[in-house]
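*Asks:* Here is my input, please return the structure:
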Amino acid sequence: MRPPAFWSRKPGLVTALLSPLAALYARATARRVAQAGVRVGVPVICVGNLTAGGTGKTPTVIALAERLRDRGIAAHVVSRGYGGTLEGPVRVDPTAHDAGQTGDEPLLLAAFAPTWVARDRAAGARVAVAAGAQAVLMDDGFQNPSLEKDLSIVVVDAGVGFGNGRVLPAGPLREPVAAGLARADFTLTVGDGHVDLPETPPRLSGKLEPLRTGMDWAGLPVFAFAGIGRPEKFFDTLRSLRADLRGTEALADHQPLTPALLRRLGERAAKLSAQPVTTEKDAVRLPPALRGQVMTVPVRLRLDDWSPLDAALDRLGL
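*Replies:* Next up is the predicted model:
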């Protein structure tokens, strides 16, 4: 979905009209998160957010998986598999599964850590532990109570913050900010911008930076398309690499790359005499025959200071 424009504006008439529905949504979320979760015998680290849409959760999970690997910890990812058909629990196999089955994020995450798709998060965590997980990374699920969380990180896009500060459908929030942050151990702001946050929980900050692959993007004529939370962030990354950005197409988050859409994107790139380029997350939704024709720009999360998070991992014995 594309977020409605009024989600990012000062609350007005539409917001007021939707406020009764927002109050019902907030109460339903409060009742749900109050339920007790189960423990699975290893630490559970949840990476979530308070808003609908992308904030940088997937790069955060990747960064944590690599950090834990470097600390000698076998971390497995458990994901709902948004956009996929598999209910699970099933371990994602990039050689056998496609994004239509698992969702795009689990397919990408499987390149960095064993990843399980499970609509029942507790069942997914149990099979992960049985398969050797020493820690479970819960991809999204901050508002899902099925697992007892040992560490919760709320990721915030520093460029948009919490929008108009209202709960769905009046705004982008899954729950009120104060209620959500009261359950978090850290907030992590990603990108440039200022977000007003309380002193607690402790705040981390970081940026998404292009991975150094040796590719020289300077002057390369490109046509960029992206179906992520904020496609403009990807287009800005290409500008920062000094690519010759001749055209862009912002798609909805997780938008299926149908044959008709891919044909239209290919025609636009050809008319512009430009190389098609997209994000890693979008690339896993491409048909295998097209993956060699569309370039990607891998990005990784760089935290300004890992020490508070490292100390939290130490306390969990990881």
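
*Asks:* switch to C-alpha atoms for all contacts and neighbour counts from now on
*Replies:* Fine.

*Asks:* quick one: the helices in the stretch 1-150 of the chain?
*Replies:* Under the criterion DSSP state H, counting those that start in this stretch, the stretch 1-150 of the chain contains helices at 13-33, 57-70, 99-102, 104-109, 121-130.

*Asks:* So for Leu168, which of those helices sits nearest?
*Replies:* The minimum distance between Leu168 and the helices of the stretch 1-150 of the chain falls on helix 13-33, with 5.3 Å, by C-alpha to C-alpha.

*Asks:* Tell me which residues are up against the closest one.
*Replies:* 6, 143-145, 166-171, 174-176 (C-alpha atoms under 8 Å, 6 or more residues apart in numbering).

*Asks:* Filter the residues you listed down to just the buried residues.
*Replies:* For the contacts of helix 13-33, a burial check counting by 16 or more other C-alpha atoms under 10 Å picks out 6, 143-145, 166-171, 174-176.

*Asks:* Looking at these, which is nearest His97?
*Replies:* Nearest member of the buried ones among the contacts of helix 13-33 to His97, counting by C-alpha to C-alpha, is Asn144, at 25.3 Å.

*Asks:* One more, please, to line up against the first structure:
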Amino acid sequence: MKAPGFWSRPPGLAAALLWPLSAVYAGATARRVAQPGLRLEVPVICVGNLTAGGTGKTPTVIDLVNRLAARGVRAHVVSRGYGGSLTGPVQVDPQTHDAGQVGDEPLLLAAFAPTWVARDRAAGARAAVAAGAQAVVLDDGFQNPALIKDLSIVVVDAGAGFGNGRVIPAGPLREPVAAGLARADLVLTIGAPAQQSGLSLPDTPPRLRGRLEPLATGMPWAGLPVFAFAGIGRPEKFFDTLRDLGVDLRGTVALADHQPLTPGLLKRLGDQAAQLSAQPVTTEKDAVRLPASLRGQVMTLPVRLQIEDAAPLDAALARIGL
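*Replies:* A predicted model of the protein is given here:
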């Protein structure tokens, strides 16, 4: 589903009417995160957020596992596998699994590090350690108490911030900002410089600033007639990235986050691209949901996280022995 529009506006009547349900939701989250978790024999790093929807967690996990690999650390990713049918624990195999089984994000992450899908995060983490993981990176799970986290990184979209500041369903928050930040070790805000300067946060925990940049592939994007579609938390960010590359953006379709790419939908998207004489382009996360027969026809624009000053992250990793 797509987020209601009032989540991104100052609180109004809808938010006020839903406040009692928000109080129940926030209370349930507070009780859940207070439960004791399992302590692993290897460090556990959690990449999470405080809001529903995309903030840039997947690029952050990719950056982390690459950063750890450069240090000689074999990190495994553990994910709930949102949108997939398998409950796990199961190690994702891109050659045999599809997004319908394991979810789109784990399928993408498996290209960078061994990735496990498990509804039971503790069971997934134990399986990862048994398979040789020297560190476990939790993709999401900040509000899940199954594991004791050695390092928790909260990712924030600098443009969207915390929306109207209200908890679900009155707003986009999974829990109150103050409660979430009190458990975080680092906050990573992702966005353009103007967005970064417009987002005010407390001095603690330490703040990292990052941006998503297109991966240099040698593709001459400037002037290319493009029809773009994306099913991520904020599709407009992807469309803006294409505009910044100078493409001739002839049409866009914003899909819901993780929306299944059914044959009917794909036909409509293909017909729209043909009518506009434009090349279909999508995100890496959407591309893994495409049927194999279409992957050669739809171009992908990969992006990677660039952290402005990674010293606080490096210090945090050293503190937990990585």
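
*Asks:* Let me see the TM-score of these two.
*Replies:* Comparison of the two superposed chains (TM-score structural alignment, normalised by the length of structure 1) gives a TM-score of 1.00, and 318 aligned residues with a C-alpha RMSD of 0.5 Å.

*Asks:* would JSON lines of the contacts of helix 13-33 of structure 1 with distance to Val154 of structure 1 be doable?
*Replies:* Conversion of the contacts of helix 13-33 of structure 1 to JSON lines gives the following (distance: C-alpha to C-alpha, whole Å):
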{"residue": "Phe6", "distance to Val154 of structure 1": "23"}
{"residue": "Gln143", "distance to Val154 of structure 1": "11"}
{"residue": "Asn144", "distance to Val154 of structure 1": "13"}
{"residue": "Pro145", "distance to Val154 of structure 1": "15"}
{"residue": "Arg166", "distance to Val154 of structure 1": "17"}
{"residue": "Val167", "distance to Val154 of structure 1": "16"}
{"residue": "Leu168", "distance to Val154 of structure 1": "18"}
{"residue": "Pro169", "distance to Val154 of structure 1": "20"}
{"residue": "Ala170", "distance to Val154 of structure 1": "21"}
{"residue": "Gly171", "distance to Val154 of structure 1": "18"}
{"residue": "Arg174", "distance to Val154 of structure 1": "12"}
{"residue": "Glu175", "distance to Val154 of structure 1": "12"}
{"residue": "Pro176", "distance to Val154 of structure 1": "13"}
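
*Asks:* Select from those every entry located in strands.
*Replies:* Using DSSP state E, no member of those falls in strands.

*Asks:* returning to what we had before: between the helices of the stretch 1-150 of structure 1, which one is nearest to Thr279 of structure 1?
*Replies:* Thr279 of structure 1 lies closest to helix 104-109 among the helices of the stretch 1-150 of structure 1, at 10.8 Å (C-alpha to C-alpha).

*Asks:* once aligned to structure 2, how far is the closest one on average?
*Replies:* Once fitted to structure 2, helix 104-109 of structure 1 is off its aligned match by 0.1 Å on average (mean C-alpha distance after the TM-score superposition for structure 1).

*Asks:* I'd like the distance from that helix to the chain centre, please.
*Replies:* 10 Å (C-alpha atoms, centre = their mean, to the nearest Å).

*Asks:* likewise stretch 284-297 of structure 2?
*Replies:* Mean-position distance between stretch 284-297 of structure 2 and its chain equals 19 Å (C-alpha atoms, centre = their mean).

*Asks:* re earlier: widest-spaced pair of the buried ones among the contacts of helix 13-33 of structure 1?
*Replies:* Phe6 and Pro145 (29.9 Å).

*Asks:* Can you name the residues that contact the closest residue to Arg126 of structure 1 other than its chain neighbours?
*Replies:* Of all residues not flanking Arg126 of structure 1 in the chain, Val40 sits nearest, at 6.1 Å (C-alpha to C-alpha, 6 or more residues apart in numbering). Applying C-alpha under 8 Å, 6+ apart, we find Val40 of structure 1 in contact with 122, 125-126, 129, 147.

*Asks:* Which one of these sits in the busiest neighbourhood?
*Replies:* Within these, most neighbours by other C-alpha atoms under 10 Å means Ala125, with 31 neighbours.

*Asks:* Assess the claim that it and Ala75 are in contact.
*Replies:* No. If you go by C-alpha atoms under 8 Å, Ala125 of structure 1 and Ala75 don't touch, sitting 11.0 Å apart.

*Asks:* Mind listing the shared neighbours of these two?
*Replies:* Contacts common to Ala125 of structure 1 and Ala75, judged by C-alpha under 8 Å, 6+ apart, are Val136.

*Asks:* before we move on, back to that, now tabulate the helices of the stretch 1-150 of structure 1 in a markdown table and tack on distance to Gly266 of structure 1.
*Replies:* Listed next are these as a markdown table, based on distance: least, C-alpha to C-alpha, whole Å:
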| stretch | distance to Gly266 of structure 1 |
| --- | --- |
| helix 13-33 | 38 |
| helix 57-70 | 27 |
| helix 99-102 | 20 |
| helix 104-109 | 21 |
| helix 121-130 | 38 |
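
*Asks:* Please enumerate the strands of structure 2.
*Replies:* Counting by DSSP E, residue ranges of the strands within structure 2 are 44-48, 75-79, 90-91, 115-117, 135-139, 151-157, 186-190, 207-214, 225-230, 248-254, 279-282, 299-300, 303-307.
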